[in-house]
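**Student:** below are the sequence and a predicted model; questions follow.
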Amino acid sequence: MQNNSNSKARTLASNLTVVVIGAGAWGTTLAKLADAGGHEVRLWSRRSGDRLQPLLEGADIVVSAVSMKGVRTTVEQVRQAGVAPHTIFVTATKGLDPDSGSPEQLPLLPSQLWQTAFPAHPVVVLSGPNLSKEIQQGLPAATVVASQDIPSAEIVQLALSSPSFRIYTNPDILGVELGGTLKNVIAIAVGTCDGLQLGTNAKAALVTRGLAEIIRVGTCWGARPETFYGLAGLGDLLATCNSPLSRNYQVGYGLAQGKSLEQVLAQLEGTAEGINTTQVLVKLASQQGIPVPISHQVDRLLQNKITPQAAVEALMLRDYKPEMEEREVES
């Protein structure tokens, strides 16, 4: 069955028209991957002033690589322009919608915004340890495409794969999307740790407990725990927490150097999605009674309510407890 599915996907994934929305570093990288695969690629920037509708005509795949704050506007622009009935949507945005979420309702993720607007179309999430500058240099990397429609995920897998960019499929769209989103908060904390030169032991502890925090939130929200041990969870966390190329890491590092958040952002190339994600996550986790100690300290740090040194001290002075909580053991 798998071979038949792959064979059909290979047939459907040849000579595609791929529209990439968002001409930043990641959108440009994905456009180059599609072009290298021999597909017709159309790249659109929201700032270009060009009309979107002509670019969407006949599109087989539409890739959204815009920042979280631009997703709602982009979805509406695409909805108004219209797409072909067979179009597959791919979202490569990592964030939580700030205009949704309550104790009774989870915050909307980018894929959910796309799926709500286009209920008859398959939506695929692309997420993993993908530093765009390294991929542009041709260095080896891997990622995950997740969807409830696996045949569509397989088409995207084949359309964007290259000898140096390996793509895996996963049916847990929620877990893959949350893994890529929540790790940005932990990356800010780890950047702070490195900026304070607290050493490898402290960093290892922070990354490990950060993963536990991600799993705790993700499973409470309905994701599969095993997804967070894969590329879109642990893999993405390790890449983001170990590279100065990570914008979220740079935020934490800059704050630890005594810079204000405004100064850090002024020097940043692109958007650090972890800042918005932290605010939305901490608010909702508090309402739902989900312990997020690392995210809580990151939130206080971003709001200038605490110094980097005091944030680390607050984490180290927490009550003693077992490493594995009951909920984590059960999952």
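**Tutor:** Perfect, thanks for sending it. Numbering: from 1, shown residues only.
**Student:** going forward, measure contacts between C-alpha atoms and count neighbours the same way
**Tutor:** Fine.
**Student:** helix or strand for residue 63, which one?
**Tutor:** Assigned by DSSP states H and E, residue 63 belongs to strand 61-64.
**Student:** this is the comparison structure:
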Amino acid sequence: MINPKSQISEVLSAGTQHTPRETTEASTDLSKNPKSIAILGAGAWGMALANLAAANGHRVRVWSRQGSQTLEAVLQNAQIVLSAISMKGVSDVSSQVQSFPVSPETIFVTATKGLDPESRCTPSQIWQTAFPDHGVVVLSGPNLSKEIELGLPAATVVASNVPTAAQVVQLAFSSNLLRVYTNPDPLGVELGGTLKNVIAIASGVCDGLQLGTNAKAALVTRGLTEMVRIGNLWGANTETFYGLSGLGDLLATCNSPLSRNYQVGYQLAGGQTLTEILANLQGTAEGVNTCRVLVQIAQQQNIAMPITEQVYRLLQNEVSPRQALDELMLRNIKPEYNY
């Protein structure tokens, strides 16, 4: 595997660094036309994607702020630039990338799930603003990085307003370990992966309080309704939220202790403070920041998002986990759908 600590700058073939399960004929064909891929971010997800690309025979360079390789060196001749950095660093890194020469044919891929706290933009919107003439692709799905690292099978979605760009990325990362689908709704794909993090926090609370399967099913289902509601406001397609990047990702993160957002909720239910949890968490729980941004938007647009609101109040220490549950259960009764 590529080692982020030693910061190996380039992997020339699958066999030099990583040997997954037997490769398929399709992935073997991919190695005949290797791409030069720059991965920005050496966290768990960035490294998982780097290993997948390397296993397909692509030339992979990895950059992180703590690494020895400069950003300019990693970007040199890159045909695909994939950003897997945390949301708080997207604006800064995209601005840095602008200062270096990039081929007009370079495709930018974002695998970050979050919302900018200042502009409220998604990661792809930030990258597209920085590189308006380039294809920008969103990669999102039910992809717990630990399971990817273990070589367990998974599926994901790549979406772009430039269909050919999505197809190039699909070919670059498809293998017998990862089935990659394309989608023409990048905003919906991106929002699905972003909005579900808030529901994952609530799901962790649900399990931490041992509320049972009935409550969990109701929570996740109504959480999906909130995701669709705000997604539609921003112009995303409803159908996208019932696919891998919406419902699929929601199911994965709401049911796995491997999810950092789930862990935030679970540990809050156990009596820990948010400060304590975040201090000991490996990686970033993007749902904490996303929740704050969503509540601001919901209040300004008068959108009903009761689960998100209670998660926000819990994160702000305004209510206890049990009080948040009571407020959700005691809301006025209503139809399930507004026909």
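**Tutor:** Yep, that arrived. Model, not experiment: these values are computed from the prediction.
**Student:** about what we covered before: Provide the aligned range in structure 2 for the strand holding residue 63 of structure 1.
**Tutor:** Residues 80-83 of structure 2 are where strand 61-64 of structure 1 aligns, with TM-score structural alignment as the criterion.
**Student:** ok, now stretch 309-317 of structure 1?
**Tutor:** Counting by TM-score structural alignment, stretch 309-317 of structure 1 lines up with residues 322-330 of structure 2.
**Student:** wait, residue 39 of structure 1 sits on residue 17?
**Tutor:** Yes - counting by Cα atoms under 8 Å, residue 17 is a contact partner of residue 39 of structure 1 at 6.0 Å.
**Student:** between those two, which one's more packed in?
**Tutor:** Legend: neighbour count by other Cα atoms under 10 Å for residue 39 of structure 1 and residue 17, higher for residue 17 (24 against 19).
**Student:** alignment lookup: that one to structure 2.
**Tutor:** Superposed on structure 2 with TM-score structural alignment, residue 17 of structure 1 falls opposite residue 36.
**Student:** now do the contacts for the residue nearest to the spatial centre of structure 1.
**Tutor:** Nearest to the mean C-alpha position of structure 1, counting by Cα atoms, centre = their mean, stands residue 94 at 2.8 Å. Residues in contact with residue 94 of structure 1 (Cα atoms under 8 Å, 6 or more residues apart in numbering) are 67-68, 110, 127, 177-178, 180-181, 273.
**Student:** and with 6 Å instead?
**Tutor:** Contact partners of residue 94 of structure 1, counting by Cα atoms under 6 Å, 6 or more residues apart in numbering, are 180-181.
**Student:** hang on, residue 145 of structure 1 in a helix?
**Tutor:** No - under DSSP: H, G, I helix; E, B strand; the rest coil, residue 145 of structure 1 falls outside any helix and is assigned strand.
**Student:** rewinding a little: which position in structure 2 aligns with the residue nearest to the centre of structure 1?
**Tutor:** So, by TM-score structural alignment, residue 94 of structure 1 is matched to residue 113.
**Student:** cool, residue 283 of structure 1 as well?
**Tutor:** Using TM-score structural alignment as the criterion, residue 283 of structure 1 maps onto residue 296 of structure 2.
**Student:** repeat that for residue 236 of structure 1.
**Tutor:** By TM-score structural alignment, residue 236 of structure 1 lines up with residue 249 in structure 2.
**Student:** what strand or helix carries that match?
**Tutor:** Using DSSP H and E, residue 249 of structure 2 sits in helix 249-254.
**Student:** mean per-residue distance, that helix versus structure 1.
**Tutor:** If you overlay the two and look at helix 249-254 of structure 2, the average distance to its match in structure 1 is 0.2 Å (mean Cα distance after the TM-score superposition for structure 1).
**Student:** list the buried residues of that helix.
**Tutor:** Across helix 249-254 of structure 2, burial judged by 16 or more other Cα atoms under 10 Å covers 249-254.
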